[in-house]
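Asks: predicted structure and sequence below. I'll ask about it afterward.
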Amino acid sequence: MIERSSGILMHITSLPSPYGIGTFGKEAYAFVDFLKKAGQNYWQLLPLGPTSFGDSPYQSFSSFAGNPYFIDLETLVEEGLLEWEDIQNIDFGRDREKIDYGKLYMNRFSILKKAFLLGREKFKQSLESFRLENSDWLEDYGLYMAVKVWFGMKSWKDWDEDIKLREEKALERYQKELANEIEYWMFLQYLFFKQWKKLKKYANDKGIRIIGDIPIYVAEDSADAWANSEIFFLDEKKNPVTIAGCPPDYFSEIGQLWGNPIYRWDLLEERNYDWWIERIRGNFRLYDILRIDHFRGLESFWEIPFGSKTAATGRWVKGPGMKLFRAVKEQLGNIDIIAEDLGHLTQEVIDFRKESEYPGMKVLQFAFDTREESDYLPHNYEKNCVVYTGTHDNDTIMGWMNTANKLDVEHAKEYLNLTEDEGYHWGFLRGVWSSVGALAIAPMQDFLGLGSEHRMNIPSTIGGNWQWRVKKEDLTDGLAAKIYRFTKRYGR
């Protein structure tokens, strides 16, 4: 069980940077210092994988690779792979509080290509070691990205039939013809892991542990689905038979149509869950604790026929349950996992989470629905849980106060004894930090008292999400000192 402690949720993308997006550069180290001054033990991130259409970290080109956007360009200058002129006066986006992914995509990769041309020889030996250490996924990812570029970034479903179906002659031909491009994409992974490993060590040495996030599903357009298509329900043309989502709930009246391919859990069981175990093993190279998104989907998942217009046409299907985690424990030992057990919870899901002994999640923002008694009210918490003001999918606390049902807001004010003098967001933070839950976490936006325009994501919408960035001048020593006093007051 996690000891009584606390942390802050803020993704790498949201860090300050003059290069359009947060990176593993000096501002990341400065944020670790901020966490230390604020008395925090944890930094929670969203998935670190390379993002695809829509820019969601939950729809990645790979379950194993890292996002090249996070590679710090100034570090590459210091290593002699770039000149200062290469990274200055480039339009990566002018808004310090929002990411312009279009400009990043257009302007960043050509700079990284220049670093590759110098770095491939400079780091030749360590590159080869990295390649050998990660051969189980890196070769497939490099080929997938190279072929994807060759076909104008189209989904692998729209590639020529021979390479789409991974015919042996086609694999050999593209490996030969695109050798340079394959090497480039693998080089970017080398830089990503090299920089991340250094940053994580800095955080760990300061007493800050990293909480990572693993989506339960992989993107349909991913190296995972292309290179391991046999473990998904796909037809002979590699099109999905069924897809993932979730039924109507708090976030959406028609449910959420995620579109991810569904696992063939029967085949994975026969293989002792080998691919999933390697996926978890890979994530623990990145993080100290792993939050499994949509954990309830491992007990039962919402399966939707391919081609459905909404998620409402789906049905519940049994997942692997404890069989998966017994195999994980057998292969990886005791590992620190947080179970994201939000959403529609049956008694079977509750029992599954308890049997796993992993801490579940409580979200205080969900507690104040006046139509029913809520398990999310702090007096119902148990110690073995992680308590949040909200997650990346929630509105900010100040946004919720301004947009939620008035009766629900009054309920929150009365229950938490909220006052304008204290600040409503600080009242919510008090509710989380003073609770019995072992670990308390809040998004950075809630410490800053920001409104709805600064939320990270609106589920079931495309465009305008994952863009929020913190301003450097907002991460003050004064705020860190206030969070420190607040954290000490509640014994965290």
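Replies: That came through fine. Numbering: from 1, shown residues only.

Asks: going forward, measure contacts and count neighbours with C-alpha atoms only.
Replies: OK.

Asks: burial of Tyr101, as a residue count?
Replies: Here the number of neighbours of Tyr101 (other Cα atoms under 10 Å) works out to 18.

Asks: who's in contact with it?
Replies: Going by Cα atoms under 8 Å, 6 or more residues apart in numbering, Tyr101 touches Asp55.

Asks: confirm that Arg291 sits in a strand.
Replies: Yes - assessed by DSSP: H, G, I helix; E, B strand; the rest coil, Arg291 belongs to a strand.

Asks: measure it to Glu340 for me?
Replies: Separation of Arg291 from Glu340 (Cα to Cα, to the nearest Å): 7 Å.

Asks: between the two, which one's more packed in?
Replies: When neighbours are counted by other Cα under 10 Å, Arg291 and Glu340 differ, and Arg291 comes out ahead with 26 against 21.

Asks: show me where the stretch 351-492 of the chain has strands.
Replies: Using DSSP state E, counting those that start in this stretch, the strands of the stretch 351-492 of the chain run over 360-363, 385-388, 439-443.

Asks: need the ones you listed in a markdown table with mean neighbour count, can you?
Replies: Listed next are the strands of the stretch 351-492 of the chain as a markdown table, based on neighbours: other Cα atoms under 10 Å:
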| stretch | mean neighbour count |
| --- | --- |
| strand 360-363 | 24 |
| strand 385-388 | 26 |
| strand 439-443 | 26 |
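
Asks: out of those strands, nearest to Ile99?
Replies: When the strands of the stretch 351-492 of the chain are compared for distance to Ile99 using Cα to Cα, the nearest one is strand 439-443, at 17.8 Å.

Asks: could you name the helices and strands sitting against that closest one?
Replies: strand 5-9, strand 385-388, helix 424-433 (3 or more Cα pairs under 8 Å, 6 or more residues apart in numbering; DSSP states H and E).

Asks: give the buried residues for stretch 195-212.
Replies: Neighbour counts over stretch 195-212 (16 or more other Cα atoms under 10 Å) mark 195-197, 199-200, 203-204, 207-212 as buried.

Asks: re the thing from before, pick the most buried one from the helices and strands packed on strand 439-443.
Replies: Highest mean neighbour count among those (mean count of other Cα atoms under 10 Å): strand 385-388, with a mean of 26.

Asks: can you give me how far that one is from the chain middle?
Replies: The chain centroid and the centroid of strand 385-388 are separated by 17 Å under Cα atoms, centre = their mean, to the nearest Å.

Asks: list the helices and strands the top helix by length along the chain packs on?
Replies: As assigned by DSSP state H, the longest helix anywhere in the chain is helix 179-205. On a contact count with 3+ Cα pairs under 8 Å, 6+ apart, helix 179-205 meets helix 26-37, helix 101-122, helix 124-133, helix 135-150, strand 209-214.

Asks: angle of that helix against strand 209-214?
Replies: 140 degrees (axes from the mean of the first three to the mean of the last three Cα atoms, to 10 degrees).

Asks: comparison target below:
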Amino acid sequence: MPKNYFTIAIFINWVIIRKRTFCGTANRWRHTMKRSSGVLLHISSLPNDFGIGSFGQSAYDFVDFLVESEQSYWQILPLTTTSYGDSPYQSFSAFAGNTHFIDFELLAEAGLLEKADYENIPFSQNPESVDYARIFNLRRPVLEKAVQRFIERGDFSDYETFHQENHDWLEPFVEYMTVKEDHELKPWYEWPEALRYRHHDALEVYHRDYQPQLNYHRVTQYFFAKQWQALKNYANRKKIQIIGDLPIYVARDSVEMWTQPELFKVDETKTPTNIAGTPPDNFTEDGQFWGNPIYDWNYMAEQEYAWWKHRIVESFKLYDVLRFDHFRGFESYWDVPYGAETAAEGDWTKGPGLSFFQNIEASLGELSIIAEDLGFMTDAVIEMREATGYPGMKILQFGFTGKGDSLDLPHHYKENTVAYVGTHDNETALGWYKDSASPEQRKQLRKYLNLSLTDNIPAAMNRAIAASVSRLAIYTMQDLLGLDNRARMNEPSTLGHNWQWRMTADAIDDELTERLKDMTETFFRQRTEAEIFDEAEVAEEYMPD
């Protein structure tokens, strides 16, 4: 009998009951998606006075901007917690939300904070950049006050429902974070042995003596869920769909590795035997170490991918459309032996393949998924993507090689694709043109787009993807604002300066709104009135005035 047979049985019964929800109109998205467009801007990049973007007024204002400019989608990065390197792709949990996004003004409107609790705190020295160390230290005391007032108020009916519905992932996360904080935030594999191996007596001490800490993590996850669902409801009711990102891997320093090591390739000490990475290429002769543990796909298949189904169900509570990060890794992935000197020592290893997606959709119905099919593509990966029917991605920056034709140039695009000038991992359009593009690439771009030396490069590249046949075009906010690489979100394989860019409070004005609206109408990407799957329709809302 499987180790977690009881949990799997409960989950499968839940899926059967809820399957009809996932077979509604939203799940025919990839067949019925009309010609449309949207904007990529992560929550952290929204402006406010709290050091990092939040679910507050500026988020609602951004939805209004999308509506006024005739957009249909808001794409964001993962909403999960951040850990090493501040990356949303290296999270302490595959399920828990990033409490940095909880808005203080909304908590004040709910009677859980006074303005004096947060108004004069210097959360940021630079409104255009997130200082993660500063907000990590300064936000916590404010949230602790809100949690304490929430507990003193004693109105727990809605909170108890949240706790009951999310118990399976919430309680392990709460336990994990409480122990982690008690050990100077060290990763779980550096904790004392009794805690590493989750001995009952060792954990019982925390449940007996650390109730304030446990409750802090429970209640802040509740705050996160309430505020996000209210914002998502607002967007959905204005016919804006949320595109969210689903990282393929979890971090080694995560609650999943601590509590469910059987899901991964590990030895008897729960140490990974294999880790994820990328092979050598034109940019890195040794390849890249990602460091994430590799899944034990054989074990997962035996369990009918129950953990993945749970993760996907929870993700569709947060998002309307899921972008599957590193889609090619489901066909085959770069498998590096743990302890290898470089990632070049790895090998391509077969993943679960098409059967994974067939199994998922047999249980959950047809899902609204975008395949992040970037990187080293093979015929097998392309065949898997085509068999799923998921739209892939096209990146315009990649098209201008300066050497000739490319499948990333718009004349090769197909309808069932999502077009980008660049993603969060790329340079901005202006930054790429100024800092990285060769003279040959610049010449090819100007000739292809019929530009003079003085034309606006980001605007021209945005128009190129807007004019393409791709059903969906996504513009980064940085490119709409014409910003250079100082606004770049992430430079892969580097640490210390990523995920920091923030938009200024006055960045969006009437001129930008009209310009985006005009481009949307010119290339027939106006908003549609399609029905939108809304898991949280009946949720009580915290909404700004």
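Replies: Sure thing, it's come through. Quick caveat, the model's predicted, so the values are computed rather than measured.

Asks: where does the TM-score land?
Replies: The TM-score (TM-score structural alignment, normalised by the length of structure 1) is 0.98; 492 aligned residues with a Cα RMSD of 1.2 Å.

Asks: aligned to Gly346 of structure 2, what sits in structure 1?
Replies: Using TM-score structural alignment, the equivalent of Gly346 of structure 2 in structure 1 is Gly314.

Asks: thought Phe306 was touching that match, still the case?
Replies: No - using Cα atoms under 8 Å, Gly314 of structure 1 is not in contact with Phe306; the gap is 9.9 Å.

Asks: neighbour count winner among these two?
Replies: A side-by-side neighbour count of Gly314 of structure 1 and Phe306, using other Cα under 10 Å, places Gly314 first with 22 against 16.

Asks: excluding chain neighbours, what is closest to the residue nearest the centre of structure 2?
Replies: For structure 2, the residue lying nearest the average C-alpha position, counting by Cα atoms, centre = their mean, turns out to be Pro78 (1.7 Å). Excluding the flanking residues, the one nearest Pro78 of structure 2 by Cα to Cα, 6 or more residues apart in numbering is Asp245, at 5.1 Å.

Asks: those helices in the stretch 301-450 of structure 1, which residues are they?
Replies: Along the stretch 301-450 of structure 1, counting by DSSP state H, counting those that start in this stretch, helices occupy 322-332, 347-356, 397-403, 406-416, 424-433, 444-448.

Asks: quick revisit: with distance to Pro261 of structure 1 added, can I get the helices and strands packed on strand 439-443 of structure 1 in JSON lines?
Replies: Formatted as JSON lines, these follow (distance: least, Cα to Cα, whole Å):
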{"stretch": "strand 5-9", "distance to Pro261 of structure 1": "28"}
{"stretch": "strand 385-388", "distance to Pro261 of structure 1": "29"}
{"stretch": "helix 424-433", "distance to Pro261 of structure 1": "36"}
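
Asks: so which of the ones you listed comes closest to Arg455 of structure 1?
Replies: Of these, nearest to Arg455 of structure 1 by Cα to Cα is strand 5-9, at 12.3 Å.

Asks: what stretch of structure 2 does that closest one fall on?
Replies: By TM-score structural alignment, strand 5-9 of structure 1 lines up with residues 36-40 in structure 2.

Asks: cool, stretch 333-350 of structure 1 as well?
Replies: Using TM-score structural alignment, stretch 333-350 of structure 1 corresponds to residues 365-382 of structure 2.

Asks: gap between that stretch and the chain center?
Replies: Per Cα atoms, centre = their mean, the centroid offset for stretch 365-382 of structure 2 relative to its chain is 17 Å.

Asks: and stretch 503-514 of structure 2, by the same measure?
Replies: Distance, stretch centre to chain centre, for stretch 503-514 of structure 2: 24 Å (Cα atoms, centre = their mean).

Asks: stretch 140-152 of structure 1 now?
Replies: Distance, centroid of stretch 140-152 of structure 1 to centroid of chain: 23 Å (Cα atoms, centre = their mean).

Asks: OK, contacts around the corresponding residue of structure 2 for Ala440 of structure 1?
Replies: Aligned by TM-score structural alignment, Ala440 of structure 1 pairs with Ala473 of structure 2. Contacts here follow Cα under 8 Å, 6+ apart; on that basis Ala473 of structure 2 touches 36-38, 418-420, 465-466.

Asks: so how far is Ile292 of structure 1 from the residue in structure 1 that the residue nearest to Pro78 of structure 2 lines up against?
Replies: Superposed on structure 1 with TM-score structural alignment, Asp245 of structure 2 falls opposite Asp213. Using Cα to Cα, Asp213 of structure 1 is found at 6 Å from Ile292 of structure 1.

Asks: mind checking which of these two has more residues around it?
Replies: Neighbour count, other Cα under 10 Å: between Asp213 of structure 1 and Ile292, Asp213 has more, with 23 against 19.

Asks: hmm, what's the outermost residue in structure 1?
Replies: When each C-alpha in structure 1 is compared with the mean C-alpha position (Cα atoms, centre = their mean), Lys169 comes out farthest, at 36.0 Å.

Asks: which of the helices or strands spans that residue?
Replies: Under the criterion of DSSP states H and E, Lys169 of structure 1 resides in helix 168-177.

Asks: re earlier: could you dump the strands of the stretch 351-492 of structure 1 into CSV with distance to Gly20 of structure 1 added?
Replies: What follows is those, written out as CSV (distance: least, Cα to Cα, whole Å):
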stretch, distance to Gly20 of structure 1
strand 360-363, 31
strand 385-388, 28
strand 439-443, 21
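
Asks: of those strands, which is nearest Met106 of structure 1?
Replies: Nearest to Met106 of structure 1, of these and by Cα to Cα, is strand 439-443 at 29.8 Å.

Asks: the closest one against structure 2, how far on average?
Replies: Comparison of strand 439-443 of structure 1 with structure 2 after fitting gives an average deviation of 0.7 Å (mean Cα distance after the TM-score superposition for structure 1).

Asks: and that strand with strand 5-9, angle?
Replies: Using the same axes, to 10 degrees: strand 439-443 of structure 1 against strand 5-9 is 20 degrees.

Asks: could you check the angle strand 439-443 of structure 1 makes with helix 424-433?
Replies: Relative orientation of strand 439-443 of structure 1 versus helix 424-433 (the same axes, to 10 degrees): 160 degrees.

Asks: okay, now Tyr250 of structure 1: neighbour count?
Replies: Neighbours of Tyr250 of structure 1 under the rule other Cα under 10 Å: 10.

Asks: before we move on, what about the one 4 residues further on?
Replies: Other residues near Ile254 of structure 1 number 16, with proximity taken as other Cα under 10 Å.

Asks: which residue in structure 2 lines up with it?
Replies: Mapped onto structure 2 by TM-score structural alignment, Ile254 of structure 1 lines up with Asp286.

Asks: Thr278 of structure 2 versus that match, what's the distance?
Replies: 9 Å.

Asks: what is in contact with the two at once?
Replies: The contact sets of Asp286 of structure 2 and Thr278 overlap at Ala343 (Cα under 8 Å, 6+ apart).

Asks: all set, thanks.
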